[in-house]
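>>> just the structure for this:
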Amino acid sequence: MDSGNTAWVLTSAALVMLMTPGLAFFYGGMVRSKSVLNMIMMSLGSMGVVGILWVLFGYSMAFGDDVGLGLLGDPLEYFGLNGLWSPDSLSGDIPTLAFVGFQAMFAIITVALISGAVADRIRFGPWLFFAGLWALVVYFPVAHWVFAFSDEESGVVGGWIANTLGAIDFAGGTAVHINAGAAALALALVLGRRRGWPQEPMRPHNLPMVVLGAALLWFGWFGFNAGSALAADGAAALVLVNTLVATGSAMLAWLLVERIRDKHATTLGAASGIVAGLVAITPAGSSVSPLGAIAVGLVSGALCALAVGLKYRFRYDDSLDVVGVHLVGGLVGTLLIGFFGDGSTPAGVDGLFFGGGLELLGVQAVGAIAVLAYSFVLSLLLALLVKAVVGLRVPPEAEDAGVDESEHAEGAYEFAGFAVSRVARQSGSAGTTTASTATTALTANPDSPAYEGSKQ
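Presented below is the predicted three-dimensional model:
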């Protein structure tokens, strides 16, 4: 066991765990105020459901010995992580449980990403039901395809994309982002559009919260990407730098598209560009140089900024642009390895621009399309199943009032209480207005700050 590598992987696992609450803030700030708690709860709920499933079956399905054709690991080989907590159980030169914990965080945030497409209208219980089914049927097998490498010395057989096809996905462009993006599209289609969309404006209610979420994601993503080297070495250092510059260039590219198209560079655009760059460099971090990473960021930032408008053309309601950012960004990053791959990097592959020909690009395309198709079809079937068995969508009146109230009996902001206490303080010295009178007066007046709060 190498203590330095172990410390780095454990730290990276903690960084990746922080990304899910970061995602909750990012998504929570992008919705209307009557849905913010529901968005946060969907991310938090994913942590509970997927974390438990990962220990029971998930790790074994993803990293157990293949049961045939590189499609699935043996679900019972490590049931309940049996035997993996032994001090002698190593994955490379780190404890196996360190690797188990690190990969658990990937499974959790992949499921949480899907929730952004169905904001404002999905019931919380059925969401957890879908999340558990999706992790078992879609994520765990795809993680086996992409992340499970064969070991000739021990005789362990891994997944088909990693070993038979040989596609490069350093930290999850296919298994995480294309996978989640395709599932988000399928779930949004089954659920249907929000009431009033796209005629009514549905703007983010708290942009500072969005930026805070994006900052936490960027911070945690250094563990997500550089931690995937599974060692504190030069490969991790290159991936860390690539994650920095690709993300910065994607943000600038997104803002440039906004400036040319809309005449304004927005805060929401900056935060979205950050995530687009993080997504795109995820598969390519170990296979491109820093200059190549800048190019990956520029292309992904511009294309994702354009792609988020596709939902208006094709009339699918992807509430928070999971398809435009994660599906498109994952595809862009995966395919650009075929162009910008540099043989001098740890991955050791040359793309088209470095004399490698079209073979690598073809391999990357096959891997990306396979994950996209599998995830979309299975996610569509699972969503239809959950809809038929328990129902998915909140009633129209609950959607109008807000899913925070209907699903959680809570509100994120107590506007009415603030207004009542203010009026009571102002009138208390004269002794003419009680708190109850102030409440009645405020909530009956459409111009008062408490009126909107009383309706919610």
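
>>> switch to C-alpha atoms for all contacts and neighbour counts from now on
Noted.

>>> wasn't residue 231 part of a helix?
No: counting by DSSP: H, G, I helix; E, B strand; the rest coil, residue 231 is not part of a helix but coil.

>>> show me the contacts for the nearest residue to it once chain neighbours are set aside.
Sequence neighbours aside, residue 5 is the residue nearest to residue 231 in space, at 4.6 Å (criterion: Cα to Cα, 6 or more residues apart in numbering). Shown in contact with residue 5 (Cα atoms under 8 Å, 6 or more residues apart in numbering): 93-94, 230-232.

>>> buried residues of the helix or strand hosting residue 5, list them for me.
When elements are assigned from DSSP states H and E, residue 5 belongs to helix 3-30. Residues 5-30 are the ones in helix 3-30 that count as buried (16 or more other Cα atoms under 10 Å).

>>> all helices of the stretch 351-456 of the chain, in order?
In the stretch 351-456 of the chain, the helices defined using DSSP state H, counting those that start in this stretch lie at 359-389, 396-401, 403-408, 415-428, 435-444, 449-455.

>>> my read: residue 97 touches residue 87, true?
No: Residue 97 lies out of contact with residue 87 (Cα atoms under 8 Å); the separation is 9.4 Å.

>>> who's more crowded, these two?
The neighbour count for residue 97 versus residue 87, taken as other Cα atoms under 10 Å, is higher for residue 97 (18 against 11).

>>> this one next, for a side-by-side:
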Amino acid sequence: MTPGVAFFYAGLAGEEMASNTIMMSFVSMALVSIQFWAFGYSTAFGSNGIFVWSGYINVGQSPSGTYDTEIPHTLFAFFQTQFAMISPALLSGGIVGRMKYGSFLLFIFLWTSLVYDPLAHWMWSLKLDDSWAITAMGWEGKMGSLDFAGGTVIHISSGFGALAAALMVGKRYNHGEPVKPHNVPLVMIGLTLLWFGWFGFNAGSEGAADGIAATAAINTHLAASAGFLTWVCLEFVMSTKFDPCGAATGAVAGLVAITPACGYVYPWASVIFGVVGAATGFTAIHMKNHLRYDDTLDSFAIHGCTSTRTSRVVGAFYGNGAQFTHQLVSQCVAAAYSFVVTIIILYLIKITIGLRVDEDNEVNGIDLTYHGGFAYDYKPQDYAVKTENSDSSDFFIVGAPDQS
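Here you go, the predicted model:
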């Protein structure tokens, strides 16, 4: 799924930052995988201290006896790594094109260690009690808060982290101008990977091939479909256009919305989650334009706002008034914790190695500064249509891109 985020975000971003946007997601995949292997998995799920499963020591091919007891422990650890590495990739959408790449590397390492790992521990960590029964170990799990596949742990944390990062890094030099997607097919390829990958994301969280996993899969698909159609309708009312990038964003909002509830609710309810998720994301994006914060690719709107709205609704469809309260408490704590700790991490980076690229590099293209060239070996302005002495509309190069 993380490559899906890379392509989705890169297509939505400007072409001068496409490589940087892709590299933010892929470096999250690589760096967080090593972090999770070294100590992150043990921090999030271990019960006897930070080093109990560091380096996957004692993580063998047999079931753990605590987590997903029908699959090998190594497979569970691998699955949870996918959750950890996608979270900072989602967050990166709030700051693309204007943060130093080295600073970003340090940031995602610290953010995963200090934000994601503790939140995963609070919600999902388990232990064997004195009677050998599996019980919750983290305080949110003990309270009874529900998060089937990461609505709070992943989407609220990354969404509010994106908001904090956008505020700390600051606005783009041309803030106020709309961010125009430069590659619609790339957006749709990213959506394809995300939509398909989300089946594993949600259904796989059951840890078994059973009825709950099947319900989670169909709920995931219905919510994405409802989100897609809801966004199309809302955008048509606003602009009389059927924008493919908007529709893709609506599908992602539907996927985000159903994530905390996919294994708990009936299929008819998943349609409601998809509609509410897309409507929430659509409204949040339009509010952003009035509030003037610069969340470049709307990570906060789609992941933070949407998941905040639907995570607590789990209590209305699965539980009672007490469950609603548990959901509200856990999501408020997760949002506040992620926001505050992200601010602290970025402030420390800012006063040491700095956060922001200078304006010249931002204007000329961050791809050239940090990645040695642009994502494409041409730019649209470097091409012209051949119109003389030709029956075709072939293109020819009239000038190589200036990458000096």
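
>>> can you pull the TM-score for these?
The TM-score (TM-score structural alignment, normalised by the length of the second structure) is 0.92; 392 aligned residues with a Cα RMSD of 2.2 Å.

>>> re earlier: now the buried members of the contacts of residue 5 of the first structure.
Buried among the contacts of residue 5 of the first structure by 16+ other Cα under 10 Å: 94, 230-232.

>>> picking that back up, which one in the second structure is aligned with the residue nearest to residue 231 of the first structure?
With TM-score structural alignment as the criterion, residue 5 of the first structure has no equivalent in the second structure.

>>> out of everything not next to it in sequence, what's closest to the equivalent of residue 335 of the first structure over in the second structure?
Residue 335 of the first structure maps onto residue 312 in the second structure, with residues paired by TM-score structural alignment. Nearest residue to residue 312 of the second structure, sequence neighbours excluded (Cα to Cα, 6+ apart): residue 327, at 4.8 Å.

>>> residues contacting that neighbour?
145-146, 311-312, 314-315.

>>> at 10 Å what do you get?
Applying Cα atoms under 10 Å, 6 or more residues apart in numbering to residue 327 of the second structure gives the contacts 140, 143-147, 152, 308, 310-315, 321.

>>> and residue 66 of the first structure, by the same measure?
Shown in contact with residue 66 of the first structure (Cα under 10 Å, 6+ apart): 60, 72-75, 144-145, 148, 150, 156-160.

>>> name the nearest of the contacts of residue 327 of the second structure relative to residue 337 of the second structure.
residue 152 (11.5 Å; Cα to Cα).

>>> and the closest one, what pairs with it in the first structure?
Matched to the first structure by TM-score structural alignment, residue 152 of the second structure sits across from residue 174.

>>> so that match sits against residue 333, correct?
Yes: assessed by Cα atoms under 10 Å, residue 174 of the first structure is found in contact with residue 333 at 9.3 Å.

>>> more neighbours: those two, which one.
Taking other Cα under 10 Å, residue 174 of the first structure and residue 333 do not tie; residue 174 has more neighbours (32 against 29).

>>> circling back: among the contacts of residue 66 of the first structure, which ones are buried?
Looks like those have 60, 72-75, 144-145, 148, 150, 157-160 buried, using 16+ other Cα under 10 Å.

>>> and the residues you listed, which of them are in strands?
The strands, defined by DSSP state E, take in nothing from these.

>>> inside helices: which ones of these?
60, 144-145, 160 (DSSP state H).

>>> these: which two are farthest apart?
The widest separation within these (Cα to Cα) is 16.2 Å, between 60 and 160.

>>> translate residue 123 of the second structure into the numbering of the first structure.
Using TM-score structural alignment, the equivalent of residue 123 of the second structure in the first structure is residue 146.

>>> I'd say that match and residue 160 touch.
Yes: between residue 146 of the first structure and residue 160 a contact is recorded at 7.4 Å, counting by Cα under 10 Å.

>>> read off where stretch 360-367 of the second structure ends up in the first structure.
Stretch 360-367 of the second structure corresponds to residues 397-404 in the first structure, going by TM-score structural alignment.

>>> buried residues in that stretch, which are they?
For stretch 397-404 of the first structure, the buried set under the neighbour-count rule, 16+ other Cα under 10 Å, comprises 398-400, 402-404.

>>> got CSV for these, with distance to residue 54 of the first structure too?
Listed next are these as CSV, based on distance: Cα to Cα, whole Å:
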residue, distance to residue 54 of the first structure
398, 33
399, 33
400, 36
402, 32
403, 29
404, 28
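
>>> which one of the residues you listed is nearest residue 456 of the first structure?
Using Cα to Cα, residue 402 is the member of these that lies nearest residue 456 of the first structure, at 7.3 Å.

>>> show me the contacts for the closest one.
Residue 402 of the first structure is in contact with 32-36, 38, 120-121, 394, 396, 408-411, 456, counting by Cα under 10 Å, 6+ apart.

>>> ranking the residues you listed by neighbours, who comes first?
Neighbour counts for the contacts of residue 402 of the first structure peak at residue 38, which has 30 neighbours (criterion: other Cα under 10 Å).

>>> ok, and the closest non-adjacent residue to the aligned partner of that one in the second structure?
Residue correspondence to the second structure (TM-score structural alignment): residue 38 of the first structure is matched to residue 20. Spatial nearest neighbour of residue 20 of the second structure, chain neighbours left out: residue 367 (5.5 Å); criterion: Cα to Cα, 6+ apart.

>>> which one of the buried ones among the contacts of residue 66 of the first structure is nearest residue 239 of the first structure?
The closest of those to residue 239 of the first structure turns out to be residue 148 (Cα to Cα; 20.2 Å).

>>> so the closest one touches residue 157, yeah?
Yes: counting by Cα under 10 Å, residue 157 is a contact partner of residue 148 of the first structure at 8.0 Å.

>>> tell me where the second structure has strands.
Assigned by DSSP E, the strands in the second structure fall at 126-128, 134-136, 383-385, 395-397.

>>> most packed of those strands?
Ranked by mean neighbour count, the strands of the second structure are led by strand 126-128 with a mean of 18 (mean count of other Cα atoms under 10 Å).

>>> ok, the residue nearest in space to the middle of the second structure - contacts?
Nearest residue to the geometric centre of the second structure (Cα atoms, centre = their mean): residue 90, 2.7 Å. Shown in contact with residue 90 of the second structure (Cα under 10 Å, 6+ apart): 2, 5-6, 9, 24-25, 28, 154-155, 157-159, 161-162, 297-300, 302-303.
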